[in-house]
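Asker: need coordinates for the following:
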Amino acid sequence: MNPTFRRVALFGKYQPSAFGGSTPTPPGALREIAQFLIRQGCEVVLDRQVQASTGLTEFEALDVQAIGEQCDLALVVGGDGTMLGIGRQLAPYGVPLIGINQGRLGFITDIPIDGYQAALAPMLAGAYEEDHRSLMHARVLRDGACVFDARAMNDVVVNRGATSGMVELRIEIDGHFVSNQRCDGLIIATPTGSTAYALSAGGPLMHPSIPGWVLVPIAPHTLSNRPLVLADPAEVAIELVSERDASANFDMQSLAALQQGDRITVRRSQHCVRFLHPKGWHYFDTLRVKLHWNGGA
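Answerer: Okay, the predicted model is just below:
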């Protein structure tokens, strides 16, 4: 076989998440997948951190930057949280990603680990659907200086502290004042993130091809504060008016403690993530299966 992707980087979940989710990927499963890739004519490299945690020293290992510069494809074994982390890091390099689902939901890691070979073999030969997902670029500004900078694929969330009451937030869009909100927090979600925290807080599902994002208040004091869909070229600014041990997080992985007067700015990143899916993949099929909708006729 003459594979479309000559050099393939293999990632796995190498430590338990602080937020729960899938368990670490067994070394035996990674070894089996690596050997399958080799039989398909691919050269396999491991993420360096994965190699250190699994002891799979028979394969070459590279850090993420080198993988981005040298590899044609990244294969991620784990849940959506694992894919989010790898996707953010590889987005600047334009490396496409394929997800093998080891977790519970798998909205973006959509190939079941049982029977992955049947789905993966034709994809390595060039039979796949390509899906681009936008990223957000968020910053925390304090007294005019940037104290935190991160990309997010799912969402940026401003939350009240665990033992505090509501926070008061001032929201601006493209420099224009929109509202002051008293609530438990606010979610700014991409279409990819519309199936995550934003959905549980009452936000809409957004097709990934929509160039927009959604602002979803968490338990707002005023019930007329509803989810708001925005065009993604807009810049959203959130100012913490009252300090109640609030924090900002980015894809539920990167955390920043906030102080009164801090501003969180969110704009579209110049980078996007390239996902590859099996031929015939459809977003609505994913929703139907993962959300347990009636299959219909």
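Asker: contacts, neighbours, all on C-alpha from now
Answerer: Noted.
Asker: all helices of the stretch 1-150 of the chain, in order?
Answerer: 27-39, 48-54, 64-70, 80-90, 116-124 (DSSP state H, counting those that start in this stretch).
Asker: another for comparison:
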Amino acid sequence: MQTTFEKIAILGKYQITTSQDARKAARAVVEDVAQFLLQFGCEVVLEAESAMNLDVTGYPLLTPRQIGEQCGLCIAIGGDGTMLGIARELAPYGTPLIGINQGRLGFVTDLPLNHYQDQLGPMLHGIYDQDFRPLIHATIEREGRQIFNGHAVNDVVVSRGAMSGMLEFRVEVDGQFVSNQRADGLIIATPTGSTAYSLSVGGPIVHPATSGWVVAPIAPHKLSNRPLVLPDSSQISVKLLSGRDMSAKYDMLNMPELLIGDTLHVKRSQFRARFLHPKGWNYFAMLRNKLGWNEGGS
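Answerer: Modelled structure (predicted):
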């Protein structure tokens, strides 16, 4: 039977420091998924860096840019970090993504590794649900010039170093002053990122269809500084007033070191990540499963 996707890329989970046994297991999963796709008559390619680090051979290798330009689908095998990394790179191309969960929680990797075939097969024939997740576009301004810009699927975080004191920063929304705050840092999260770092500091869970940002302080000096939910049409500015050993991260990847006087500007990106889910996928069922909401209930 003809599939919806003719050319499919696979991205495998890898880390340079991973043990040989773990790398061998990850390589076996990539090879198994590739063989499964070949049974459907799909052309299979591999993301080059992960394939070389896992020592998977026998398939064409493509960069993320080439995957976006040439492939109708990308399958990411790993945890949410693996999925978020490739989602950022493929968002400009609108390439759909399916996640096979080889990690732990896996809020955006839907298919369980131990029986992914049962759900992936129908999806290859166009039987799936999909949603689009907005990305954050973040820039850092220093003395009137831009020194960094990037995109994030989950969040952008300003934080202090492990051995330094609290930061002080000024928050503005659409040019309007909100507050000066003293805290260990500040998280600006998308609805997708509301179940990540923001959740751990008491931020709300935001449904992915909601057009909004979460702005959540990390260990604020004043307990009255609470998380805010803002429309994602807002432009948020965070100016560093005092502190040392300051840094910013997007999806937990390092941006340049921050200095006093730097301003982080955040707005909605022009790009969206496109996630495919098994037919009948339910956001609340996913939350119940990942967060153990049924435990102790009837």
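Asker: quick one: TM-score?
Answerer: Overlay of the two chains. TM-score (TM-score structural alignment, normalised by the length of the first structure): 0.96; 294 aligned residues with a CA RMSD of 1.6 Å.
Asker: winner for burial among the helices of the stretch 1-150 of the first structure?
Answerer: Comparing the helices of the stretch 1-150 of the first structure by mean neighbour count (mean count of other CA atoms under 10 Å), helix 80-90 comes out on top with a mean of 21.
Asker: which residue is the nearest non-sequential neighbour of Ala189 of the first structure?
Answerer: Nearest residue to Ala189 of the first structure in three dimensions, chain neighbours excluded: Asp155, at 4.2 Å (CA to CA, 6 or more residues apart in numbering).
Asker: surely the one you found meets Thr195?
Answerer: No - contact between Asp155 of the first structure and Thr195 fails when scored by CA atoms under 8 Å: they sit 10.4 Å apart.
Asker: rewinding a little: turn the helices of the stretch 1-150 of the first structure into TSV, including distance to Gln260 of the first structure.
Answerer: Putting the helices of the stretch 1-150 of the first structure into TSV (distance: least, CA to CA, whole Å) gives the following:
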stretch	distance to Gln260 of the first structure
helix 27-39	46
helix 48-54	37
helix 64-70	36
helix 80-90	29
helix 116-124	49
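Asker: and His221 of the first structure, which of these is closest to it?
Answerer: Of all the helices of the stretch 1-150 of the first structure, helix 80-90 sits nearest to His221 of the first structure, with 30.6 Å by CA to CA.
Asker: the closest one: average distance to aligned residues in the second structure?
Answerer: The superposed helix 80-90 of the first structure is, by mean CA distance after the TM-score superposition for the first structure, a mean 0.3 Å from where its aligned residues fall in the second structure.
Asker: in the second structure, point out the residues matching that helix.
Answerer: Alignment of helix 80-90 of the first structure against the second structure: residues 80-90, by TM-score structural alignment.
Asker: if we can go back for a sec, tell me which of the helices of the stretch 1-150 of the first structure lies nearest to Arg104 of the first structure.
Answerer: Per CA to CA, nearest to Arg104 of the first structure of the helices of the stretch 1-150 of the first structure: helix 80-90, 8.7 Å.
Asker: and Ile188 of the second structure, how far is that from Ala196 of the second structure?
Answerer: Separation of Ile188 of the second structure from Ala196 of the second structure (CA to CA, to the nearest Å) stands at 11 Å.
Asker: right, I mislabeled it, should have said Gly121 of the second structure
Answerer: 29 Å.
Asker: same thing with Ser298 of the second structure?
Answerer: Taking CA to CA, one finds Ser298 of the second structure at 28 Å from Ala196 of the second structure.
Asker: next one: Thr18 of the second structure
Answerer: Distance of Thr18 of the second structure to Ala196 of the second structure, given as CA to CA: 23 Å.
Asker: and Met166 of the second structure, by the same measure?
Answerer: Distance from Met166 of the second structure to Ala196 of the second structure, by CA to CA: 22 Å.
Asker: go on, Gln102 of the second structure?
Answerer: For Gln102 of the second structure, the distance to Ala196 of the second structure - CA to CA - is 17 Å.
Asker: out of these two, which sits in the busier spot?
Answerer: Gln102 (22 against 19; other CA atoms under 10 Å).
Asker: got a list of what the closest residue to the more buried one other than its chain neighbours touches?
Answerer: Closest residue in space to Gln102 of the second structure, ignoring its immediate chain neighbours: Gly78 at 4.2 Å, by CA to CA, 6+ apart. Residues in contact with Gly78 of the second structure (CA atoms under 8 Å, 6 or more residues apart in numbering) are Gly12, Lys13, Gly99, Ile100, Asn101, Gln102, Gly103, Thr109.
Asker: turn these into TSV, including distance to Val206 of the second structure.
Answerer: Listed next are those as TSV, based on distance: CA to CA, whole Å:
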residue	distance to Val206 of the second structure
Gly12	29
Lys13	28
Gly99	21
Ile100	23
Asn101	22
Gln102	25
Gly103	23
Thr109	18
